[in-house]
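sharing a sequence plus its predicted fold:
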Amino acid sequence: MTNKPIVLIQAGTAPDKIRKEVGDYPSWFCSALDLDLENLEIVRVFEGEVLPSPDPARAAIITGSFAMVTDRLLWSETTAQWIRDAMTVEMPLFGVCYGHQLMAHALGGRVGYHPAGQEIGCQEIRLLDSAAADPLLTGMPARFAAHLTHLQSVIDVPPGARVLAASDHDPHQIIRYGRQAISAQFHPEFDREICAAIVRLHADSVREEGGDPDALLAQITSTAEAKALLTRFVEQALGRPATRAGDTLTLP
């Protein structure tokens, strides 16, 4: 029996309107990684699916969600415990948005609603001095564009964690928790069409907060540097290229 080397921990599903326009989380990550769905073990934890035992020979990516970490839903808290277990065996972990917040929560940090409201659209991420020696961020530009959409943020980072990047809105854009565990508040798996669909979905709330959704839509650009983090994570975790669409990646 073989295991697929990448576990996609799906923490939610996009609203019907988004799915009809641009698909859902699994297809977004497959596109960003240039992999077929068959190369991922997708575990829909938000529907109660059981995660495999943590395995340091595999890599796990924890997706975003339209849920809130502070609701402490049963599936979310169960996944938080799995994250703690995975950390003990140094399984490679990459959290995205909700996954970023859930990792911080699981490991002793504090998550809550951002006092300045939502961060959405294409925004600039700045690497901090602490990122200079990080193996995943080596060679990255000091500033790069990324797609974002979130109401909650990591308010306090876990003890011992290192903050590697920030934006004007959120000081905790990338957090390193250990040699094999990292997370990002932004969405490296988004493309311009996904980001635009998300902005249109939240247009009314953007206006309520004094923002201009049309201006946000006009500012959306490609985010190759942010996207590259996913590929680099998988390559470093598995020790081989991740971009093998059409092939089957398996582990003994």
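Perfect, I can see it now.

use CA for all of it now, contacts and neighbours both
Will do.

which residues in the chain form helices?
Ranges of helices in the chain, per DSSP state H, are 16-22, 25-33, 74-88, 98-106, 192-201, 203-208, 213-219, 224-238.

return the most buried member of the ones you listed.
helix 98-106 (a mean of 27; mean count of other CA atoms under 10 Å).

quick one: residues in contact with it.
Contacts to helix 98-106, defined as CA atoms under 8 Å, 6 or more residues apart in numbering, come from residues 11, 61-65, 67-69, 76-77, 80-81, 83-84, 94-95, 110-111, 153-154, 157-158, 183-185.

again, only this time at 7 Å
For helix 98-106, the surrounding residues in contact (CA atoms under 7 Å, 6 or more residues apart in numbering) are 62-65, 69, 80-81, 83-84, 95, 110-111, 153-154, 157-158, 183-185.

ok, back up a step: want to try a markdown table for the helices of the chain, with distance to Tyr177 as columns?
Below are the helices of the chain laid out as a markdown table (distance: least, CA to CA, whole Å):
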| stretch | distance to Tyr177 |
| --- | --- |
| helix 16-22 | 32 |
| helix 25-33 | 22 |
| helix 74-88 | 9 |
| helix 98-106 | 8 |
| helix 192-201 | 27 |
| helix 203-208 | 32 |
| helix 213-219 | 32 |
| helix 224-238 | 14 |
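
so which of those is nearest Ile42?
When the helices of the chain are compared by CA to CA, helix 25-33 sits nearest Ile42, at 7.5 Å.

most centrally placed residue in this structure?
Val96 (1.2 Å; CA atoms, centre = their mean).

second structure for comparison follows:
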Amino acid sequence: MKIGILQTGHSPDELKDDLGDYGDMFVELLRDQGFEFEIFSVVDNQFPASVEEADGWLITGSKHGAYEDHDWIPPLEELIREIAGIGDPLIGVCFGHQIIAQALGGKVEKFAGGWAVGRQSYDFGGVEMAFNAWHQDQVTERPEGAKVLASNDFCENAVLLYGDQILTIQPHPEFGSAFIDGLINTRGKGVVPQDQLDAAATKLDLPVANESFADQMADFFRKERA
């Protein structure tokens, strides 16, 4: 099965050589799942020629806002609607989570409550799972038919499921502690309140459920659909 990774941003230059770009992180996360991958850097207007170029799709995170005026966002939203229309599996992470919701009729905003940075716990119907997060924007209005799979007090729409075809998650199952540490010392400075950066730094050694969610992502891609 071939997964097309729609890369919507780049990791900081200071981290890219050692820890990879955003698309590379998902190749690494799903490395043992038996998939073939192709990365399309849509943030640089490198789009697939058609939705037939992959069997499933994944949209990465980004430093950009889904509501911002970039020339690559409208065609990405069109591609999302096309993928949804033909029924191919689609997974979105952070920005991917947000742009899918926006493309399908939801609303994304800069959250009045501020930032979520570093390790956060989420309630998956009574089961707690922790992931690294790095976001201020949130899905504040769900598209019709989107079901909440996980949330916490800060982020109501943390994980959404659209039928059996689209799965999206606000935190980052692809971010390990080394990358969060790097973000704290690069993009975080002067942008995220220092007390939040300091608090995130104290949790770098705590476990996260990245591998468990990678298995869920792989199962979702491979799921038989009508």
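The structure has been received and is ready for your questions. Just so it is clear, the model here is predicted, and its values are computed rather than measured.

residues in contact with Tyr113 of the first structure?
By CA under 7 Å, 6+ apart, the contact set of Tyr113 of the first structure is Leu151, Gln152, Ser153.

please say which position in the second structure it maps to.
Alignment note (TM-score structural alignment): Tyr113 of the first structure maps to Lys110 of the second structure.

ditto for Asp204 of the first structure
So Asp204 of the first structure corresponds to Gly190, using TM-score structural alignment.

roughly how far apart are that match and Pro143 of the second structure?
Taking CA to CA, to the nearest Å as the measure, Gly190 of the second structure and Pro143 of the second structure are separated by 34 Å.

likewise Gly56 of the second structure?
Remark: distance between Gly56 of the second structure and Pro143 of the second structure (CA to CA) = 21 Å.

re earlier: which of the contacts of Tyr113 of the first structure are buried?
Leu151, Gln152, Ser153 (16 or more other CA atoms under 10 Å).

touching, the last one and Val111? I think so.
Yes: under the contact definition of CA atoms under 7 Å, Ser153 of the first structure touches Val111, with a separation of 5.7 Å.

name the nearest residue to Gly20 of the second structure, ignoring sequence neighbours.
Sequence neighbours aside, Ser11 is the residue nearest to Gly20 of the second structure in space, at 7.3 Å (criterion: CA to CA, 6 or more residues apart in numbering).

tell me, how many residues neighbour the alignment partner in the first structure of that neighbour?
Aligning on TM-score structural alignment places Ser11 of the second structure opposite Ala14 in the first structure. Residues near Ala14 of the first structure, counting by other CA atoms under 10 Å, number 16.

give the closest residue to the residue mapped onto Pro158 of the first structure from the second structure in space, chain neighbours not counted.
Aligned counterpart of Pro158 of the first structure in the second structure: Pro143 (TM-score structural alignment). Leaving aside its sequence neighbours, Pro143 of the second structure sits nearest to Gly106 (CA to CA, 6+ apart; 4.2 Å).

what about the one you found, neighbour count?
With other CA under 10 Å as criterion, Gly106 of the second structure counts 17.

next up, the contacts around it.
Gly106 of the second structure neighbours (CA under 7 Å, 6+ apart): Glu141, Arg142, Pro143.

nearest to Gln46 of the second structure among those?
Nearest member of the contacts of Gly106 of the second structure to Gln46 of the second structure, counting by CA to CA, is Pro143, at 27.0 Å.

picking up where we left off before, can you find the partner of the residue nearest to the centre of the first structure in the second structure?
Checking TM-score structural alignment: Val96 of the first structure goes with Val93.

that match reaches His172, doesn't it?
Yes: assessed by CA under 7 Å, Val93 of the second structure is found in contact with His172 at 6.5 Å.

so between Gly56 and Pro143 of the second structure, which is more surrounded?
More neighbours surround Gly56 than the other of Gly56 of the second structure and Pro143, with 23 against 18 (other CA under 10 Å).

the first structure: which residue goes with that one?
Under the alignment (TM-score structural alignment), Gly56 of the second structure pairs with Ala59 of the first structure.

show me the contacts for that match.
Pro5, Ile6, Val7, Met91, Pro92, Leu93, Val234, Ala237.

hmm, Ile182 and the fifth one touching each other?
Translated: Pro92 of the first structure. No: with contact defined as CA under 7 Å, Pro92 of the first structure does not reach Ile182; the gap is 8.3 Å.

just to revisit the earlier point, which of the helices of the first structure sits closest to Leu128 of the first structure?
For the helices of the first structure, proximity to Leu128 of the first structure was assessed by CA to CA; helix 224-238 is nearest, at 15.2 Å.

angle of the closest one against helix 25-33?
Orientation check (axes from the mean of the first three to the mean of the last three CA atoms, to 10 degrees): helix 224-238 of the first structure against helix 25-33 gives 90 degrees.

could you say what helices and strands helix 224-238 of the first structure packs with?
Applying 3 or more CA pairs under 7 Å, 6 or more residues apart in numbering; DSSP states H and E, one finds that helix 224-238 of the first structure contacts helix 25-33.

distance-wise, check the match of Tyr113 of the first structure relative to Gly65 of the second structure.
Distance, Lys110 of the second structure to Gly65 of the second structure, by CA to CA: 8 Å.

ditto for Lys189 of the second structure
Separation of Lys189 of the second structure from Gly65 of the second structure (CA to CA): 19 Å.

who's in contact with the closest residue to Ser183 of the first structure other than its chain neighbours?
Of all residues not flanking Ser183 of the first structure in the chain, Gly95 sits nearest, at 4.3 Å (CA to CA, 6+ apart). Residues in contact with Gly95 of the first structure, defined by CA under 7 Å, 6+ apart, are Ile61, Ile62, Thr63, Met103, Ile182, Ser183, Ala184.

how far away is Arg179 of the first structure from Gln101 of the first structure?
Distance, Arg179 of the first structure to Gln101 of the first structure, by CA to CA: 18 Å.
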